[in-house]
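**Student:** My questions concern the predicted model and sequence given below.
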Amino acid sequence: MIIHGIDPGLGTTGWGVICAQGNRLSHIANGQIRTNAKAALPARLLELDTALVTILGQYRPASAAIEEIYVNKNPQTTLKLVQARGSLLLGLARAGLIVGEYAPRLVKKAIVGTGAAEKAQIDAMVQRLLPGVQIAGPDAADALAVAITHAHLAGRPV
């Protein structure tokens, strides 16, 4: 099964595509969608949607997973993140995908073994779980971690 993982963000959204065959995982692709910080919010949301449509069309995943929102200290930042995530969820639903949603702490625990893992630990474990992967950046590593979490937990109570 091909799984598309997303680490949502308005400025940078990480994405990763893996193949899960039983317990065997393999890397297909990963990257980052960067929006123009000087553009208006609607234009940035459109950039996210357009890029997502392209990625979904290219890799045709059977399933998708996205990281849930964590609350920032800055409410404006949180609101922008929520809107970006909403745009991405809409795109996944429009593609007919069933979407798993995972809390950041759960993803960290599933990949590293502790919910307080640092980004470098996530990156290192993703490289171990997907040998030979060239990760496009920390957001892409997080997206691959979300996809891996989904491969292991989809259909199981969390």
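**Tutor:** That came through fine.

**Student:** use CA for all of it now, contacts and neighbours both
**Tutor:** Noted.

**Student:** Not counting the strand or helix carrying Leu81 itself, show me its contacts.
**Tutor:** Using DSSP states H and E, Leu81 sits in helix 75-94. For helix 75-94, contacts defined as Cα atoms under 8 Å, 6 or more residues apart in numbering pick out 8-10, 45, 48-49, 52-53, 64, 69-72, 98-99.

**Student:** If we use 6 Å, what do you get?
**Tutor:** Residues from elsewhere that reach helix 75-94, judged by Cα atoms under 6 Å, 6 or more residues apart in numbering: Pro8, Gly9, Leu10, Val71, Asn72.

**Student:** let's bring in a second model and compare:
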Amino acid sequence: MRVLGVDPGLTRCGVGVVDVAPDRTARLVHVSVLRTPADQALELRLLHIARGLQALLDQHRPDAFAIERVFAQANLQSVMGVAQISGVALHLAAERGLPIGLHTPSEVKAAVTGYGNADKRQVTTMVTRLLGLAEAPRPADAADAIAIAVCHAWRQGPVAPARGGAATTPAQRAWQQAEASARAGGHRAAGRQNWR
């Protein structure tokens, strides 16, 4: 499964594309950050990021699209920018008929680190290990986008034995526990903590 993940932001919008095999091993296809200057007109910033996302969708032709679910923050201006970019991104994915997944920050962190309250450094470290990268993706928005894509693939993809004969990795088991907790309603409060 090829998933394009987006960490939405108006100044920095992280984009990661990963291929995930049936045994849930992941390979990095592409990672980048689409940037816009803060002093540019809003409509031009949205247009620039939309064109960047369009180009990446056309180039990599993902099987699915994943994006961080927008949460309220104290900084209204920041959350508005995230919401606007999320709307643009969701529109582009829907236009192509892609299956779409919206994932909370704590779901994503639990998926890749095994801990729903992991910090950005821990997420970046685990993304680097999971994908066998020579160096960590920079900035953090890039690593977050990859983590969102991996989370989505693990959630949607078939469960198969991982390499070495183990049924799942510790991070995958932690993610499964976090997902079960979310279904039971105990995950709601943790999900409101953003990882920005």
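**Tutor:** Happy to help now that I have it. The model shown is predicted, which means the values in this text are computed figures rather than measured ones.

**Student:** TM value for the aligned chains?
**Tutor:** Once superposed, chain against chain, the TM-score is 0.93 (TM-score structural alignment, normalised by the length of structure 1); 158 aligned residues with a Cα RMSD of 1.6 Å.

**Student:** sorry, back to before: quick one: the helix or strand just after the helix holding Leu81 of structure 1 to structure 2 mean distance?
**Tutor:** Helices and strands here follow DSSP H and E; after helix 75-94 of structure 1, the next one along the chain is strand 99-102. Once fitted to structure 2, strand 99-102 of structure 1 is off its aligned match by 0.5 Å on average (mean Cα distance after the TM-score superposition for structure 1).

**Student:** Tell me which other helices or strands strand 99-102 of structure 1 touches.
**Tutor:** Counting contacts by 3 or more Cα pairs under 6 Å, 6 or more residues apart in numbering; DSSP states H and E, strand 99-102 of structure 1 packs against strand 63-67.

**Student:** With structure 2 overlaid, report how far the strand it packs on is off on average.
**Tutor:** Mean deviation for strand 63-67 of structure 1: 0.6 Å (mean Cα distance after the TM-score superposition for structure 1).

**Student:** which residue numbers in structure 2 go with the helix holding Leu81 of structure 1?
**Tutor:** Under TM-score structural alignment, helix 75-94 of structure 1 corresponds to residues 76-95 of structure 2.

**Student:** mind listing what's buried in that stretch?
**Tutor:** For stretch 76-95 of structure 2, the neighbour count (16 or more other Cα atoms under 10 Å) marks 79-86, 88-90, 92-93 as buried.

**Student:** hang on, the earlier thing: the helix holding Leu81 of structure 1 vs structure 2, average offset?
**Tutor:** Averaged out, helix 75-94 of structure 1 is 1.3 Å away (mean Cα distance after the TM-score superposition for structure 1).

**Student:** any idea how far that helix is from the chain center?
**Tutor:** The chain centre lies 12 Å from the centre of helix 75-94 of structure 1; the measure is Cα atoms, centre = their mean, to the nearest Å.

**Student:** by how many degrees do it and strand 63-67 diverge?
**Tutor:** Orientation of helix 75-94 of structure 1 against strand 63-67 (axes from the mean of the first three to the mean of the last three Cα atoms, to 10 degrees) gives an angle of 170 degrees.

**Student:** does Tyr115 of structure 2 sit in a helix, a strand or a coil?
**Tutor:** coil (DSSP: H, G, I helix; E, B strand; the rest coil).

**Student:** what's the helix or strand for Ile18 of structure 1?
**Tutor:** Assigned by DSSP H and E, Ile18 of structure 1 belongs to strand 12-21.
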